[in-house]
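Q: just the structure for this:
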Amino acid sequence: MTADQTAPEPRLTSLSHGGGCGCKIAPAVLSEILRETAPMMLPEELLVGRENADDAAVYRLNDSQALVATTDFFMPIVDDPHDFGRIAATNAISDIYAMGARPIMALALVGMPVNVLSRQTIGRILDGGQAAAQAAGIPVVGGHSIDSVEVIYGLVALGLVHPDLVKKNASARPGDLLIQGKPLGAGVYSAALKKDALSAEGYARMIALTTQLNTPGPELAELPGVHALTDVTGFGLAGHLLEMVRGSGCSARLDWAQVPFLAEARALAEAGHITGASGRNWMSYGSEVFLADGFSEVDRGLLTDPQTSGGLLVSCAPDARDDVLALFAAHGFADACVIGEVLEPSESPRVILA
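A: Next up, the predicted model:
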């Protein structure tokens, strides 16, 4: 019997050992792997490479245009094929917005167990990805596919930005405020979903959050007071903030009480729905995080929770605060808020929980 006959198909999430950005290689392991790779000759036109673990590569084309290139793909975080495709594509396009660029086109990366899933199911995954790309105003113009044991889908995304408006993750300044665009907790929600412990309302909220394009990025880049941008994905809030402060040579203070979360995130985390990636994240960078008194294991799980298609994290001058929040609000990001500040330069950058 083939996958295109009437036998029931397995849940998408049952075909992968991890899901969403929780599939990422742990930060410390990835750093070790990259350190062992041979150095490369880099052209002077390369404005952003891999030196600060930024969201995308940026290559200057001319005085007014730079090409932004990124790729992102993962295994299913949900069982609905169309939703999975939308989430994966939205997540990939996010890295373009996080550099302050506007997306222009994408290529699909497709790995499918073709003897397990029907052509109809695979087609719905691709349709979901195309729907997200269409919402971003770009075409999916090709790609590459393989017959894979696990379900894998994502995009190569390309964008354009003025070279002077590129927003790196490593240009935060002392005194900057930190603004988070989306609430956290997607990893906890996905862990609960795999155990049938997520409510229908929680699922709908997770889908809405993970398919919301980070469209404020290009307009944020045009604000003079915005100094650094990144998006919070698989390494959790602490991990991506650490990438920002390491590159900027500063530390940061997080006001934990102000960090926005999905409504059921804490209760689900307290019930044990914390991903394995959260623990791997903490093992990778926990020594660089100073926890406040009374900070629980649940809090630590939420701090390191891997986000799939997470929100933008902005470092901006205090006098740009109102403009940044107004931009987020205009794009439908009602939970955007100030969550901390960048501290003075430090030889050993840290994230400090207050």
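Q: C-alpha only now, for contacts and for neighbours.
A: Fine.
Q: could you name the helices and strands sitting against the helix or strand harbouring residue 111?
A: In this structure, residue 111 is located in strand 102-112 according to DSSP states H and E. Secondary-structure packing of strand 102-112 (3 or more C-alpha pairs under 8 Å, 6 or more residues apart in numbering; DSSP states H and E): helix 81-98, strand 140-147, strand 152-161.
Q: one more, for comparison:
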Amino acid sequence: MSTDAAPRLTRFAHGGGCACKIPPGELEQLVAGLAGAAPSGSRHELLVGLEHGDDAAAVRLDGGTAVILTSDFFTPVVDDPYDWGRIAAANALSDVYAMGGIPLVAINLLGWPRDVLPMELATEVLRGGLDIARQAECHLAGGHSIDDPEPKYGLAVTGTAPERDLLRIEAGRPGLPLSLTKPLGVGVLNNRHKATGERFAQAIDVMTTLNRDASRAAVAAGIRCATDVTGFGLLGHAYKLARASGVTVRIDPAAVPYVEGAREAVRDGFVSGGTTRNLKWVTDHVEWCSVAEEQRLLLADAQTSGGLLVAGEVPGARIIGELLPPGTNALVVG
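A: Take a look at the predicted model:
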């Protein structure tokens, strides 16, 4: 079957991409108290768990190697099934890159309304994921699928890193610059795409670009603190970094790069519910300095497969602020 005549996948999703995440405040309440002691008889130490909201879990193996484990899946963010597969795979792999690791093997996670959408479209989704995994030099082998009224796709990924090279969200220190490796704004463009059917190649290019090179550059530069920017927006992830590291994050909104068309999309009202929830969550922790509402929304825009937010200077990345000693607010914007 030709995908040119296929139904629009975004019409089968209540949200899109990382904008359909459970809101950050609700999620933190959900997992509060779930971090427990190591299981009896465990030979391997849990290096990274639930404590600070890092992007993945990490366990120490013998010889100073850390195993990194993550999973990520979401509803369609674009209508083209192949592009959706690529975006979802790049997004899942990003959690490993955000911790300074190298992905080794992944498995598919697929939910599909088999009586509603053609299975040929599901094949295209999986093909997109496979092509991104090949680009990442990561094995993609098998996985799990369910009959689901709403299509969903992603990966569970295992990677490794030398323990000394792990990038941690709580390792930020005052005096470090703050770098962003991809422009913002794919969230509002994806929301416009869902509403109008317009295709934004520039947003797809951003979302399908691996964070591999940025991660390697950060590790090579001796950087130890990073996270990726996804469903909680730049402000949400910066707030989590500030809170975990015990610093204040200052962001210069004039220095933040945006995808072409993003400003126009937010001006025209294509703002997801996830973005407005992000802004509401962080507002009490932000000192605003003459920042217009439209720019606040862009800074909170729910990203899908966004870039890395790095405490340090990364070649090719945009410096958008700095880390300061702890103050009254976790974030200063302006």
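Q: care to give me the TM-score?
A: Once superposed, the chains reach a TM-score of 0.94 (TM-score structural alignment, normalised by the length of the second structure), with 328 aligned residues with a C-alpha RMSD of 1.7 Å.
Q: so the helix or strand that comes right after the strand holding residue 111 of the first structure corresponds to what in the second structure?
A: Downstream of strand 102-112 of the first structure, the first helix or strand assigned by DSSP H and E is helix 119-135. Under TM-score structural alignment, the match for helix 119-135 of the first structure in the second structure covers residues 119-135.
Q: can you list the buried residues in the matching stretch?
A: Neighbour counts over stretch 119-135 of the second structure (16 or more other C-alpha atoms under 10 Å) mark 121, 122, 124, 125, 126, 127, 128, 129, 130, 131, 132, 133 as buried.
Q: residue 175 of the second structure and residue 149 of the second structure, how far apart?
A: According to C-alpha to C-alpha, to the nearest Å, residue 175 of the second structure and residue 149 of the second structure sit 49 Å apart.
Q: would you mind getting the average deviation of stretch 84-91 of the first structure from the second structure?
A: Once fitted to the second structure, stretch 84-91 of the first structure is off its aligned match by 0.3 Å on average (mean C-alpha distance after the TM-score superposition for the first structure).
Q: quick check: buried residues in that stretch?
A: Buried, per 16+ other C-alpha under 10 Å, within stretch 84-91 of the first structure: 84, 85, 86, 87, 88, 89, 90, 91.
Q: what is the helix or strand hosting residue 189 of the first structure packed up against?
A: Element membership for residue 189 of the first structure (DSSP H and E) is helix 186-194. Applying 3+ C-alpha pairs under 8 Å, 6+ apart, one finds that helix 186-194 of the first structure contacts helix 200-210, helix 265-270.
Q: what's the matching residue for residue 297 of the second structure over in the first structure?
A: Using TM-score structural alignment, residue 297 of the second structure sits opposite residue 301 in the first structure.
Q: hang on, its match packs against residue 278?
A: Yes: between residue 301 of the first structure and residue 278 there is a contact at 6.0 Å, judged by C-alpha atoms under 8 Å.
Q: ranges for the strands of the stretch 251-354 of the first structure?
A: Using DSSP state E, counting those that start in this stretch, the strands of the stretch 251-354 of the first structure run over 289-290, 312-316, 337-345, 351-353.
Q: rebuild the ones you listed as TSV, extending it with mean neighbour count.
A: Output for the strands of the stretch 251-354 of the first structure, formatted as TSV (neighbours: other C-alpha atoms under 10 Å):
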stretch	mean neighbour count
strand 289-290	16
strand 312-316	28
strand 337-345	20
strand 351-353	21
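Q: can you put these in CSV and add distance to residue 179 of the first structure?
A: Output for those, formatted as CSV (distance: least, C-alpha to C-alpha, whole Å):
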stretch, distance to residue 179 of the first structure
strand 289-290, 19
strand 312-316, 5
strand 337-345, 4
strand 351-353, 15
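Q: these: which one's closest to residue 155 of the first structure?
A: strand 312-316 (19.0 Å; C-alpha to C-alpha).
Q: which strands or helices does the closest one pack on?
A: strand 177-180, strand 226-231.
Q: for residue 160 of the first structure, find the nearest of those.
A: Residue 160 of the first structure lies closest to strand 226-231 among these, at 16.0 Å (C-alpha to C-alpha).
Q: quick one: contacts of the closest one?
A: 54-55, 94-95, 98-100, 167-173, 220, 240, 244, 310-317, 320 (C-alpha atoms under 8 Å, 6 or more residues apart in numbering).
Q: repeat for stretch 191-199 of the second structure
A: 10, 11, 16, 77, 78, 79, 200, 265, 270, 271, 272.
Q: so what's the residue nearest in space to the middle of the second structure up against?
A: Centroid-nearest residue in the second structure: residue 230, 3.0 Å away (criterion: C-alpha atoms, centre = their mean). Listed by C-alpha under 8 Å, 6+ apart, the contact partners of residue 230 of the second structure are 18, 237, 302, 303, 304, 305, 306, 307.
Q: which of the residues you listed has the largest number of neighbours?
A: residue 302 (38 neighbours; other C-alpha atoms under 10 Å).
Q: what's the burial count for the residue nearest to residue 156 of the first structure when sequence neighbours are not counted?
A: The spatial neighbour of residue 156 of the first structure that comes closest, neighbours along the chain excluded (C-alpha to C-alpha, 6 or more residues apart in numbering), is residue 71 at 4.2 Å. By the criterion of other C-alpha under 10 Å, residue 71 of the first structure has 22 neighbours.
Q: what about the helix or strand encompassing residue 71 of the first structure, how far off from the second structure?
A: Under the criterion of DSSP H and E, residue 71 of the first structure resides in strand 66-74. Its aligned residues in the second structure lie a mean 0.4 Å from strand 66-74 of the first structure after superposition (mean C-alpha distance after the TM-score superposition for the first structure).
Q: neighbours of the nearest residue to residue 140 of the first structure once chain neighbours are set aside, how many?
A: Of all residues not flanking residue 140 of the first structure in the chain, residue 106 sits nearest, at 4.7 Å (C-alpha to C-alpha, 6+ apart). Residues near residue 106 of the first structure, counting by other C-alpha under 10 Å, number 26.
Q: surely residue 106 of the first structure and residue 136 touch.
A: No: the criterion here is C-alpha under 8 Å, and residue 106 of the first structure misses it with residue 136 at 10.6 Å.
Q: residue 148 of the first structure: neighbouring residues, count only.
A: Neighbours of residue 148 of the first structure (other C-alpha under 10 Å): 13.
Q: same question, residue 16 of the first structure
A: 17.
Q: that one pairs with which position in the second structure?
A: Under TM-score structural alignment, residue 16 of the first structure pairs with residue 13 in the second structure.
Q: contacts only, for the residue lying closest to residue 18 of the first structure once chain neighbours are set aside.
A: Among residues not flanking residue 18 of the first structure along the chain, residue 75 sits closest, at 6.6 Å (C-alpha to C-alpha, 6+ apart). Neighbour list for residue 75 of the first structure: 13, 16, 18, 19, 20, 23, 150, 151, 152, 153 [criterion: C-alpha under 8 Å, 6+ apart].
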